[in-house]
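**Student:** Need a 3D model of the following:
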Amino acid sequence: MDELDLLREYASVFGKGTVYHYYIFSKGDFTEGLREAQVRGEVRLVTLQDLY
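**Tutor:** Below you'll find the model as predicted:
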């Protein structure tokens, strides 16, 4: 979840728009918290396998 919080912080710096789409890429797996956030529609998780 630290990664998602960091992305949100970076997005707030830009201050433009009201809708943000967050993507996190990983060669491995994601934490349970990030997987739950994806189910809630807060982030899109992309694995290396998804790219191929």
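
**Student:** C-alpha only now, for contacts and for neighbours.
**Tutor:** Fine.

**Student:** Quick one: the helices in this protein, in order.
**Tutor:** Listed in chain order, the helices of the chain (DSSP state H) span 2-14, 32-39, 48-51.

**Student:** what's around residue 21, how many residues?
**Tutor:** 11 (other Cα atoms under 10 Å).

**Student:** what's the answer for residue 34, then?
**Tutor:** Residue 34 has 20 neighbours, counted by other Cα under 10 Å.

**Student:** compare with the first, here's sequence two:
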Amino acid sequence: MDELDLIRDYASVFGKGNHYHYYIFSKGGFTDGLLQAQECGEVRLITLEDLYK
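**Tutor:** Model prediction:
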């Protein structure tokens, strides 16, 4: 969740819009918190396997 919070902070400082799409890439997997955030539609989690589909 720290990664998602950091991305949100960056968007609030550098972003220009009101609606953002967040993507987090990982080759090692994701925490339960990030998986739950994805289920709620807050973030899209991309694995290395997803890149090769």
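
**Student:** Take the helices of structure 1 and lay them out in CSV including distance to residue 21 of structure 1.
**Tutor:** Below are the helices of structure 1 laid out as CSV (distance: least, Cα to Cα, whole Å):
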stretch, distance to residue 21 of structure 1
helix 2-14, 10
helix 32-39, 11
helix 48-51, 18
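
**Student:** Pick the most buried one from those helices.
**Tutor:** Of all the helices of structure 1, helix 32-39 has the most neighbours on average by mean count of other Cα atoms under 10 Å, namely a mean of 14.

**Student:** Comparing that one with structure 2, how large is the average distance?
**Tutor:** In this overlay with structure 2, the average offset of helix 32-39 of structure 1 from its partner residues is 0.2 Å by mean Cα distance after the TM-score superposition for structure 1.

**Student:** if I pick residue 20 of structure 2, what's in contact with it?
**Tutor:** residue 11 (Cα atoms under 8 Å, 6 or more residues apart in numbering).

**Student:** That's all I had, so thanks and see you.
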